[in-house]
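S.K.: my questions are about this predicted structure, shown below with the sequence.
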Amino acid sequence: MPLPERVSDLAAYDLLLSVARLGSVGAAARAHGISQPSASSRLRHLERRLGLQLLERSPRGSRLTEQGALVADWARTAVDAAAFLDAGVTSLLGTTESRLQVAASMTVAEYLLPQWLAVLRTRAPHTSVALTAGNSDEVAAAVREGRAHLGFVEAPDVPRGLTARTVGRDELTVIVAPAHPWARRRSGITAGELSATPLVSRERGSGTRRYLERALDGVGAVPLAAPLLELPSTTAIKTAVADGVAPAVLSSLALTAELANGTVVAVRVRDLDLTRALRLVHPRTSPPTGAAGELAAIARHDCPPTAA
């Protein structure tokens, strides 16, 4: 069965993803090395082909509509797959000169690294990348044991034996099903209410879980209640929350589509700062050089100061 015409131009979807990530058509155009009029023309052509309005345009700039955010989220998997396909073909052609081993926590691996690797591909086309995703403890172990040249973690502390640099910040968000009582709490909830509530959570060793425990402890809340359910992936947690199992706390980077389509609702915590650092880690005696140094520079430049 041939690929449907409306999804055949992945370059246009890649451009849409850059608008979502960078916040404007102009910034996306610069990232892709094309003019702003050309970028606008490609995006309008994509809108006509889909029959959807993807961007809301104003004199102050352009931003994604709810439909545009959903399309961008769905397109990410296809664009990432195309990048991996290209890397695989390149390796078969025998042009690979170096191999970069990267370990990343789940949030960074799913929502930030694909874009960083796409930029790296343009700067170091003969570098192949082997990516391992896991929780922050697993990432730190991979870097310490020499199985990864560098890693990206979300944990609140610097892993033992490693040097860390902050590359950006991420905001955790409490989410519930639309029918949950917290969804109607316009004033939000307190840190005490959150800490006393069994959540749907990642396993121990997860940077998100450890950061939440540390943040609650910092405001004097009671220790975080034992999870109602532990699940191994962000997607599984979002599904459980939408099904009404229990609230959860996840990176805002992972929630664009679900918040836009209303399958989950964000809940404000009045007395708790849930902004955390995203860190690059490497061995103390081996600062990143070559392709690893290039990727580190891309991450520091590209990761938003605050992800919301």
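M.R.: Now that the structure is in, tell me what you want to look at. Residues are numbered from 1 along each chain as shown.
S.K.: from here on, contacts and neighbour counts on C-alpha atoms
M.R.: Will do.
S.K.: the helices in the stretch 201-308 of the chain, which residues?
M.R.: Counting by DSSP state H, counting those that start in this stretch, the stretch 201-308 of the chain has helices at residues 207-218, 234-242, 256-261, 290-302.
S.K.: out of those, which gets nearest to Arg123?
M.R.: Among those, the nearest to Arg123 by CA to CA is helix 290-302 (8.1 Å).
S.K.: so how far is the closest one from its chain's centroid?
M.R.: Offset of helix 290-302 from its chain centre (CA atoms, centre = their mean, to the nearest Å): 17 Å.
S.K.: residues in contact with that helix: which ones?
M.R.: Helix 290-302 is contacted from outside by 100, 116-117, 119-120, 124, 127, 149-150, 166-168, 280, 287-288, using CA atoms under 8 Å, 6 or more residues apart in numbering.
S.K.: repeat that for 10 Å
M.R.: By CA atoms under 10 Å, 6 or more residues apart in numbering, the residues outside helix 290-302 that reach it are 21-22, 98-102, 112-113, 115-117, 119-121, 123-129, 149-152, 165-168, 279-282, 287-289.
S.K.: please pick the buried ones from the residues you listed.
M.R.: Among the contacts of helix 290-302, those classed as buried by 16 or more other CA atoms under 10 Å are 21-22, 100-102, 112-113, 115-117, 119-121, 124-129, 149-152, 166-168, 279-282, 288.
S.K.: keep only those of those that are in strands.
M.R.: Among these, the subset assigned to strands under DSSP state E consists of 100-102, 127-129, 150-152, 166-168, 279-282.
S.K.: next up, a structure to set beside the first:
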Amino acid sequence: MSRTEEQGEIPAGGSLAHRVPDLGGLELLLAVARLGSLGGAARELGITQPAASSRIRSMERQLGVALVDRSPRGSRLTDAGALVTDWARRIVEAAEAFDVGAQALRDRRDSRLRVAASMTIAEYLLPGWLLALRAQRPDTAVSLHAGNSTVVAERLLADEADLGFVEGLTVPTGLDSVVIAHDRLIVVTAPAHPWSRRRRSLAAEELASTPLILREKGSGTRQVLDAALGGLARPLIELSSTTAVKAAAVSGAGPAVLSELAVGEELAMRRLVRVPVEGVALARDLRAVWPTGHRPTGPARDLLSLTRG
């Protein structure tokens, strides 16, 4: 065993973290130099005097030199301790600058939130979540891009959004997800449509073979319906938003399949009528999504917590 190892010192070489005292120890040494008292330095830093003494001894073993002379009259730096203190001051000042810079990065991140959401979530769920977020983070500017589930995935993967919400059957490639809510698709028509007066439930086969007012390909609603029925007839009308599909159904243009979230008011006011369907499950999960391996932080993390609450 070498003389250095016998004295408890760290041999030269190896990790810098093993050879340089941590910031807590250097801050303690600076406080001792300023106050002339180990006990006073401990009180200033919110630690016990025995803990402060132990930290000084640990630094002395690590560096291989005595740093502080302790006596009943107080604590005085040794010549080596005074030199180490000068070096420590520069390190602590650099760490403070580092902390200021890191805080500036966090402030810049927290000043904005870019959200991409599929249409149903954007229209019927996100407004409430964003109001709650504004109460928590009044200084965060939020931008929302509404599109189908395919567009949401594209924006996330292109770093054009910080958090996304989708309604499809599967999670797009390259994204992680968590289920935040559940939804059900229902068949609706205007009161004057023959289906509104049916006494028997609509069979899945008849629904699949009937031209419907549908969302565009790539939408979560279209994906779920197509998968549940094993294929669809050529659309009666193809529209790019839930609101447009609903308006067309209310006008009497034909039957539509929409989220239960989207038609509550229309059903209550009898502007639309729900048509029971048998032999098909139209439930779906609503998910928050983000790029794989990049868990949401800052405002995106807070919004995600609100949706799950």
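M.R.: Noted; the coordinates are in hand. The shown structure was predicted, so the numbers you read here are calculated from the model rather than taken from an experiment.
S.K.: give me the TM-score for these two chains.
M.R.: Overlay of the two chains. TM-score (TM-score structural alignment, normalised by the length of the first structure): 0.63; 202 aligned residues with a CA RMSD of 1.5 Å.
S.K.: and the helices in the stretch 51-200 of the second structure, which stretches?
M.R.: Remark: helices assigned in the stretch 51-200 of the second structure by DSSP H, counting those that start in this stretch are 79-110, 119-124, 126-136, 149-157.
S.K.: how near is Asp176 of the second structure to Gly254 of the second structure?
M.R.: Plainly put, Asp176 of the second structure is 37 Å away from Gly254 of the second structure if you go by CA to CA, to the nearest Å.
S.K.: count of neighbours near Trp87 of the second structure?
M.R.: 12 (other CA atoms under 10 Å).
S.K.: whoops, I mixed them up, Leu306 of the second structure
M.R.: Counted with other CA under 10 Å, residues neighbouring Leu306 of the second structure total 15.
S.K.: state the distance from the counterpart of it in the first structure to Val167 of the first structure.
M.R.: Leu306 of the second structure maps onto Ile298 in the first structure, with residues paired by TM-score structural alignment. Distance, Ile298 of the first structure to Val167 of the first structure, by CA to CA: 9 Å.
S.K.: my guess is Thr163 of the first structure contacts Asp157. True?
M.R.: No - using CA atoms under 10 Å, Thr163 of the first structure is not in contact with Asp157; the gap is 11.1 Å.
S.K.: Lys217 of the second structure: how many residues sit nearby?
M.R.: 16.
S.K.: that one corresponds to which position in the first structure?
M.R.: By TM-score structural alignment, Lys217 of the second structure lines up with Arg204 in the first structure.
S.K.: and what of Ala52 of the second structure?
M.R.: Under TM-score structural alignment, Ala52 of the second structure pairs with no residue in the first structure.
S.K.: quick one, what contacts Ala52 of the second structure?
M.R.: Ala52 of the second structure is in contact with 25, 28-29, 32, 38-39, 41-43, 45-46, 58, counting by CA under 10 Å, 6+ apart.
S.K.: pull up the aligned stretch in the first structure for stretch 237-244 of the second structure.
M.R.: Using TM-score structural alignment, stretch 237-244 of the second structure pairs with 229-236 in the first structure.
S.K.: please read the previous query as pertaining to stretch 261-280 of the second structure.
M.R.: Aligned by TM-score structural alignment, stretch 261-280 of the second structure falls on residues 253-272 of the first structure.
S.K.: end to end, how far does the matching stretch reach?
M.R.: End-to-end distance for stretch 253-272 of the first structure: 19 Å, by CA to CA.
S.K.: do stretch 89-100 of the first structure as well
M.R.: For stretch 89-100 of the first structure, the end-to-end distance is 17 Å (CA to CA).
S.K.: before we move on, what about stretch 233-245 of the second structure?
M.R.: Where stretch 233-245 of the second structure begins and where it ends lie 17 Å apart, using CA to CA.
S.K.: picking up where we left off before, skipping adjacent residues, who's closest to the match of Lys217 of the second structure in space?
M.R.: Leaving aside its sequence neighbours, Arg204 of the first structure sits nearest to Arg210 (CA to CA, 6 or more residues apart in numbering; 7.6 Å).
S.K.: tell me the spacing between the one you found and Ala142 of the first structure.
M.R.: 19 Å.
S.K.: those two: which is more packed in?
M.R.: Of the pair Arg210 of the first structure and Ala142, Ala142 is the one with more neighbours under other CA under 10 Å, namely 21 against 18.
S.K.: so that one touches Leu150, yeah?
M.R.: Yes - the pair Ala142 of the first structure / Leu150 is scored as a contact, 8.7 Å apart, by CA under 10 Å.
S.K.: wait, Ala191 of the first structure sits on Val267?
M.R.: No - with contact defined as CA under 10 Å, Ala191 of the first structure does not count as touching Val267 (11.6 Å).
S.K.: chain neighbours aside, what residue packs nearest to the aligned partner of Ala148 of the first structure in the second structure?
M.R.: In the second structure, the residue paired with Ala148 of the first structure is Ala161, using TM-score structural alignment. Distance criterion CA to CA, 6+ apart; nearest residue to Ala161 of the second structure, sequence neighbours excluded, is Arg114 at 4.7 Å.
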